[in-house]
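K.L.:
Have a look; sequence and predicted model below, questions after that.
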Amino acid sequence: MVDDRSSLQSPLDSVVGDIYSDAAGWNIPTSFKASYPDVTYEIENVVVSTDPDSLVWTCSLDGSVSCKSAYTSLSEVSSFVFWGKQILAPFIPPSRSILIWWLFHGKIPTDIVLRARGYIFPSRCRFCCAAEEDLRHLFLDCPFVRGLWDVLSSNFGHKLKLDGGKIVFADALSLLWSSVRETNSLQSGIMKNSVDELQILQRLHVSGRPPKAPRILEVNWRPPPSGCLKGNRDEAAFGSPGLAGCAGVFCTCRGFVKDCFTIPFGVCFAFESELAVAVYAIDYAWNFGWRRLWLKSDSTFVVDILSSRSRKVPWRWRSAWDRCLGLIYQMDFVVTHIYREDNQATNSLASRSPSIVSPTWWWNAPNFYNSFIFNDFCSRPSFRFR
């Protein structure tokens, strides 16, 4: 990071306590600031906690050591399977999920599998009594099972391809997944305007369940009380993890935009960007002397931890979050939840944040923001369909 150490030997060998104090903050030597302004900017943005130093486990979010995190960090990365989350869904009984898991890994204790483990006994299929019992015969080649596949495929209108008198394994799996999906939709889903689905329901002798009409909720923007600033915040993340950024808008009691900002984060998780924008908004309000702040967020995660003053945040944000909580106790601070339909203005600003190079601050509303301000100023409602 620094090439020439001769002229800056003393600052580089200093510890944090030599250049930082709780009262004055960072006190970096002028020579270092002039030579390395970018490094100085990064150092001054580091929030130093007043709590005693503690060890953190970097492999976990909260910094604590658990058996799971220790095992995950030391074990080899297992191969990803696309069907893992599908068979371990909450609405599928665990016994069925375990059966499919054993089937895909070839662990079902058929006669052939037990023979490979050292057990010696004759093997015969319990259905046809004409072949040995192995996985392929039990699920695909047995005449009795093939009859079940034919009935199932005719009910769902899916013709299995035959290859030399044997069912192709991929087609069987496709039919199996379609049957499981249809079974789940029959139990808790609704019918759609499709002739194919109506025919399937008729073959299975199931009465249709038409969808309910959506409930329309009118959402209106409200200005803050007199003497109070209203801060709307939002974040944008293209993946988790992925490129992310945040935006915040401060409005007066008359509905005018006082200030707004956007900050890019680079690659991070979505919930980290939600947490960071709240920290930045509260920090900006304190630095500008705004002691009455009404923060509105469409993230229930942020609203819950700010309302409860919880310290359960990722360890990377622990120092900044502790400072944020300390500022809240000295402010007239309120946090409430907001629907996304009522946060369209800040959302339009946040959608641009991942693509910008550096943090940007506007003392007035940008041009692309004026249409949203006009809608809020005229009390034009938005509608939420639930």
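P.N.:
All right, it came through fine. Numbers count the residues shown, from 1 in each chain.
K.L.:
only C-alpha atoms for contact and neighbour calcs from this point on.
P.N.:
Noted.
K.L.:
so where do the strands sit in the chain?
P.N.:
Ranges of strands within the chain are 20-21, 25-26, 162-163, 166-167, 216-219, 229-239, 242-251, 257-268, 292-297, 332-337, 360-362, 382-385, based on DSSP state E.
K.L.:
what's the burial count for Val47?
P.N.:
Counted with other CA atoms under 10 Å, the neighbours of Val47 add up to 16.
K.L.:
Quick one: distance of stretch 271-279 to the chain centre.
P.N.:
Computed by CA atoms, centre = their mean, to the nearest Å, the chain-centroid distance of stretch 271-279 equals 13 Å.
K.L.:
got the contact list for that stretch?
P.N.:
Contact with stretch 271-279 is made by 233-237, 244-248, 265, 299, 301-302, 320-321, 324, as judged by CA atoms under 8 Å, 6 or more residues apart in numbering.
K.L.:
switch the cut-off to 6 Å
P.N.:
The contact list for stretch 271-279, computed with CA atoms under 6 Å, 6 or more residues apart in numbering, reads Cys246.
K.L.:
about what we covered before: any chance of the strands of the chain in a markdown table, plus mean neighbour count?
P.N.:
Below are the strands of the chain laid out as a markdown table (neighbours: other CA atoms under 10 Å):
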| stretch | mean neighbour count |
| --- | --- |
| strand 20-21 | 14 |
| strand 25-26 | 16 |
| strand 162-163 | 9 |
| strand 166-167 | 16 |
| strand 216-219 | 13 |
| strand 229-239 | 24 |
| strand 242-251 | 24 |
| strand 257-268 | 21 |
| strand 292-297 | 22 |
| strand 332-337 | 16 |
| strand 360-362 | 13 |
| strand 382-385 | 14 |
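K.L.:
another one to put next to it:
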Amino acid sequence: MKLSWNFLNPTDGWSEFMQAKFISKSRNFSRITKGSSIWAGVRGAIEDVRAYSGWVIGDGASIDLWRDNWCSSLSLKDWINDDHIPWNDLHAKLSSIIVEGRWAIPGNLQLLFQRLGVDIHSIKINKNNADRRVWKPDLMGKFSVKGAFEAIRNKDRTVWWASFLSNKAIHPRLAMWGWRLCHRKIPTDDKVQTKGLALASRYCLCKTNSETIQHLIWDCSISIQLWNWMADMFQLRNLDRNLYSFLRVGSLMSFYLRDLWAGAVWGGSSLIWQARNNCLYEALNFSLAIVKWQWLKRIQDCAALSTSFMFNTQIELGILHCLGVDVHACKHPLVKSCYWELPRIGEIKINTDGAAKGNPGKGGIGCIYRDCNGNVLGTLTKGLGLVSNFIAECEAIIHGVEYAASFGWLIAWIESDSTTAVEAFKTNNIPWTLVAAWENASRNMRNIQFSANWREANFSADALSKKGALLHEGVSMYVMGRPDFLKKIEVPMQEYFRLC
């Protein structure tokens, strides 16, 4: 897929050569290899690449009006799906319906967009830049082989036990055992019998029942004795004897004890299986004391790998003392201060915030504009659709700058409580869906600087964003001056505190 992506986005001589050789004058891809050993593979992946590609529209000169999916997930040719139309004679570029950076849609094409349910005027045009193909599954639009694999591979539902194995505190060898146990890929006698072998079964440790996974791990008297001992170490009572109940009870513990308990479950079950094999194949006698010692050793290995912290309580301290592992005391919260600073003379300070009721969820933005004396010039609230918190934060910055430019406030200081969003704009690495809107909003600004502050010194924009989340999508409300519902705003150079 990487070669197909490079083929569709020529940036070097190889890509240009391949396009000249394998794209016909009718803009169709050649169906013959022409002596190339890689063209068949490249051509086979082109449709997948195009399906997951989108466009940041610039001048429109590089986008095929009919064959590229620039306005929806399908191209106009695929939407119409009419073989009677002479597609080989249609070579229009998107630039043919863009005039001075605005859409100039012919009447018949406008009817087509209405029939397809495409709001063409909601698509932003960045007229000063060239068109750019983007990889839609990636938030920033960057193609990668890893991202392509994630996009096209078949995905199954995430199993409930995945998080208990993909844990840094669980050694890979122990995680492999856990995977086998969850998938029941253990050659006990009952599994061997399902292969058609007539096998008399008796569990070699207790010598009272046939050998099954359930009996071996959970129901055997020896297993019960071991699990009860370990449960007492963690001060647990009345556990159902199955893997789900044992792992889920860890959710009530601190993150550190949760890591140790998961390691105890995987380590204990693997030691029971190891003791069974030693008795069956090595003729070694079972020793309860040795198994307990090995079990504690595996828990100590998990403690060495864990980077989590405990609750600073006497109960957990006692548990860790019994297990003989290091104490990972959580850090005491520190009280830190922050300030809201005034902008310079001639500069407007825009405090922005985005909110989403869920991640993703119904979103909204809030912006407050203040001058060098701290006076509130106006506020902006707007409702968004289904967005993530990060997208909402970025939308707040873009709309804040857009409204500032419309009022002639061309020197702005943007302050947000999202460090991630601020860094994205500083490094010009914002989501591809917002690139054109940001370029249009910031084009007329003389100077923009960004800074991040804590929410404790950005509470007025936070209140506005929550109010914006209550508005319908696309509905905005701008108030000149300070609105009545904004009872409290930041005081310049007053100290605000937070626990870190």
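P.N.:
That came through fine. For clarity, every value in this text was computed on a predicted model and none was experimentally measured.
K.L.:
what's the TM-score here?
P.N.:
TM-score of the superposed chains, computed with TM-score structural alignment, normalised by the length of the first structure, equals 0.75; 351 aligned residues with a CA RMSD of 3.8 Å.
K.L.:
Select, out of the strands of the first structure, the one closest to Leu140 of the first structure.
P.N.:
strand 166-167 (6.3 Å; CA to CA).
K.L.:
got a markdown table for the strands of the first structure, with distance to Ala131 of the first structure too?
P.N.:
Below are these laid out as a markdown table (distance: least, CA to CA, whole Å):
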| stretch | distance to Ala131 of the first structure |
| --- | --- |
| strand 20-21 | 80 |
| strand 25-26 | 80 |
| strand 162-163 | 20 |
| strand 166-167 | 15 |
| strand 216-219 | 61 |
| strand 229-239 | 50 |
| strand 242-251 | 53 |
| strand 257-268 | 56 |
| strand 292-297 | 64 |
| strand 332-337 | 64 |
| strand 360-362 | 73 |
| strand 382-385 | 58 |
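K.L.:
of all those, which lies closest to Ile98 of the first structure?
P.N.:
strand 166-167 (23.8 Å).
K.L.:
nearest to Val113 of the first structure, of the strands of the first structure?
P.N.:
That would be strand 166-167 among the strands of the first structure, by CA to CA, at 21.5 Å.
K.L.:
Surely Ser353 of the first structure and Ala244 touch.
P.N.:
No. Using CA atoms under 6 Å, Ser353 of the first structure is not in contact with Ala244, being 7.3 Å away.
K.L.:
Quick check: the spatially most central residue of the second structure vs Trp432 of the second structure, distance?
P.N.:
Most central in the second structure under CA atoms, centre = their mean is Leu139, positioned 9.0 Å from the mean C-alpha point. Distance, Leu139 of the second structure to Trp432 of the second structure, using CA to CA, to the nearest Å: 7 Å.
K.L.:
Then Met253 of the second structure?
P.N.:
As judged by CA to CA, Met253 of the second structure and Trp432 of the second structure stand 41 Å apart.
K.L.:
same check, this time on Trp160 of the second structure
P.N.:
Trp160 of the second structure sits 33 Å away from Trp432 of the second structure, going by CA to CA.
K.L.:
okay, these two: which has more neighbours?
P.N.:
Neighbour totals were compared for Trp160 of the second structure and Trp432, and Trp432 leads with 21 against 9 (other CA under 10 Å).
K.L.:
And that one, what's its match in the first structure?
P.N.:
With TM-score structural alignment as the criterion, Trp432 of the second structure lines up with Trp315 in the first structure.
K.L.:
Surely that match and Ser64 touch.
P.N.:
No. Using CA under 6 Å, Trp315 of the first structure makes no contact with Ser64, being 8.9 Å away.
K.L.:
now the end-to-end length of stretch 117-125 of the first structure.
P.N.:
From its first residue to its last, stretch 117-125 of the first structure covers 19 Å (CA to CA).
K.L.:
Just the residues contacting it, thanks.
P.N.:
Asp111, Ala131, Glu132, Glu133.
K.L.:
quick one: the nearest residue to the last one once chain neighbours are set aside from Phe139 of the first structure, how far?
P.N.:
The reference is to Glu133 of the first structure. Nearest residue to Glu133 of the first structure, sequence neighbours excluded (CA to CA, 6 or more residues apart in numbering): Cys125, at 4.8 Å. According to CA to CA, Cys125 of the first structure and Phe139 of the first structure sit 11 Å apart.
K.L.:
the more surrounded of these two?
P.N.:
Taking neighbours as other CA under 10 Å, Cys125 of the first structure and Phe139 compare with Phe139 leading, 19 against 16.
K.L.:
Trace the more buried one over to the second structure, please.
P.N.:
For Phe139 of the first structure, the aligned position in the second structure is Ile217, judged by TM-score structural alignment.
K.L.:
With adjacent residues omitted, what lies nearest to the counterpart of Leu181 of the second structure in the first structure?
P.N.:
Mapped onto the first structure by TM-score structural alignment, Leu181 of the second structure lines up with Leu103. In space, and not counting its chain neighbours, Leu103 of the first structure is closest to Leu135: 7.9 Å by CA to CA, 6+ apart.
K.L.:
For the one you found, the count of nearby residues, please.
P.N.:
Neighbour count for Leu135 of the first structure, taken as other CA under 10 Å: 19.
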